[in-house]
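**Student:** need coordinates for the below:
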Amino acid sequence: MAHKELNGKEDFTKALETKGRYVFIYAHDSEVPAPAQDSCRNAKKFSETTDAYGLNVAKYPVAKDHFKIEKVPTAIVYKDGKEIKRVDEMSQESIKEVEQILLS
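**Tutor:** Predicted coordinates:
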C-alpha cells in the first residue's frame, strides 16, 4: 500500500467519497517519520482493501480543520465516508490496532 499524497481540498473530498474500500490517511507535518515509512513498506498486505494517503498538514493547513486533526502524526481510517478509527501520535500499539481494522 503505497501512500498517494493528498494535495488540496478536491483530493480530500475525493478520498472520502471512496466506496467499498478502507481509506487510510496518515497526517504529518513535514517529513514522514521512519516508523510510518516502515509501516507503509510493510502494508502491501492491505492494498486489496485499502487506499492509503499521506497528508502534509504543514503544506496544507486547511486539512487540519477538514479532518479535525489536533495532533500530528495522526492516522485516520474511513470506510464509505465514515470515520472508523483515529489514532493521534502513533505508537507501535496503535499501528497494530489500525492494521487489525484494515485486515478485517
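
**Student:** C-alpha from now on. contacts and neighbour counts both.
**Tutor:** OK.

**Student:** can I assume residue 55 sits in a helix?
**Tutor:** No: secondary structure assignment (DSSP: H, G, I helix; E, B strand; the rest coil) places residue 55 in strand, not in a helix.

**Student:** element containing the residue nearest the centre of the chain?
**Tutor:** In the chain, the C-alpha nearest the mean C-alpha coordinate belongs to residue 25, at 1.5 Å (Cα atoms, centre = their mean). According to DSSP states H and E, residue 25 maps onto strand 22-28.

**Student:** packing partners of that strand?
**Tutor:** strand 50-56, strand 74-79 (3 or more Cα pairs under 8 Å, 6 or more residues apart in numbering; DSSP states H and E).

**Student:** next SSE after that strand?
**Tutor:** Heading C-terminal from strand 22-28 (DSSP H and E), you reach helix 34-42.

**Student:** what's the span of stretch 77-85, first residue to last?
**Tutor:** Stretch 77-85 has its terminal residues 5 Å apart, counting by Cα to Cα, to the nearest Å.

**Student:** do stretch 80-96 as well
**Tutor:** Per Cα to Cα, stretch 80-96 runs 22 Å from first to last residue.

**Student:** relative to the whole chain's centre, how far out is it?
**Tutor:** A distance of 8 Å separates the centroid of the chain from that of stretch 80-96, by Cα atoms, centre = their mean, to the nearest Å.

**Student:** structure for this one too, so we can compare:
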Amino acid sequence: MAGHTELNSKADFEAAVGTKGKYVLIYAYSGEVPAAAEAAAEKHASSTDAYKVDVEKHPAAKEYFKVSVTPTVVIFKDGTEIKKVEGVSESNAAEVASVLV
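**Tutor:** The predicted model follows:
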C-alpha cells in the first residue's frame, strides 16, 4: 500500500480498524495531507496499513474516531486503539513513528 488509502464511509472505518496482524494508522485531516505524512505512511508500509479520512467531507469520522483537532493520528492494533496524537506536526511526528517500529 503506497501512502494512505482514503476512507469514505462508516463501513470503511470499521473494516480498517478491524484489520488483524498489522498496525492500522488513521490520519484524520481537513484540507490536504502533507507530503511528509504520505512519506511516513510509505516508510512503515510493511508493518502498517495507513488510511486517511477528511473529517470535513465525512463528519461521522470525527465522532467515530473521537477527533477534536486536525490533524489527528489514531493507531490501532488488532481492533484496539493503542495511541492517539492530536495536532500532529513535524515536531511530534516521532511520537507516532515510535509506535510503528
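
**Student:** and the residue nearest to the centre of the first structure, how far is that from residue 19 of the first structure?
**Tutor:** Computed as Cα to Cα, the residue 25 of the first structure to residue 19 of the first structure distance reads 15 Å.

**Student:** matching residue 62 of the second structure against the first structure, which residue comes up?
**Tutor:** Under the alignment (TM-score structural alignment), residue 62 of the second structure maps onto residue 64 of the first structure.

**Student:** touching, that match and residue 74? I think so.
**Tutor:** No: here residue 64 of the first structure lies out of contact with residue 74, judged by Cα atoms under 8 Å, at a distance of 10.3 Å.

**Student:** can you pull the contacts of the closest residue to residue 65 of the second structure other than its chain neighbours?
**Tutor:** Nearest residue to residue 65 of the second structure, sequence neighbours excluded (Cα to Cα, 6 or more residues apart in numbering): residue 74, at 7.5 Å. When contacts are counted by Cα atoms under 8 Å, 6 or more residues apart in numbering, residue 74 of the second structure touches 25-28, 65, 81-85.

**Student:** any idea how far whatever residue of the first structure lines up with residue 89 of the second structure lies from residue 72 of the first structure?
**Tutor:** Under the alignment by TM-score structural alignment, residue 89 of the second structure pairs with residue 91 in the first structure. To residue 72 of the first structure, residue 91 of the first structure is 12 Å away according to Cα to Cα.

**Student:** what about the two, which has more around it?
**Tutor:** Neighbours per residue (other Cα atoms under 10 Å) separate residue 91 of the first structure from residue 72, with residue 72 holding more: 18 against 13.

**Student:** sec struct for the more buried one, please.
**Tutor:** What three-state DSSP gives for residue 72 of the first structure is coil.

**Student:** buried sites along the strand holding residue 25 of the first structure?
**Tutor:** For strand 22-28 of the first structure, burial by neighbour count (16 or more other Cα atoms under 10 Å) applies to 22-28.

**Student:** please apply the same query to stretch 74-94 of the first structure.
**Tutor:** Residues of stretch 74-94 of the first structure classed as buried by neighbour count (16+ other Cα under 10 Å): 74-79, 81, 86-87, 90.

**Student:** same deal with stretch 31-50 of the first structure?
**Tutor:** Neighbour count says stretch 31-50 of the first structure has 36, 40, 43, 46, 50 buried, by 16+ other Cα under 10 Å.
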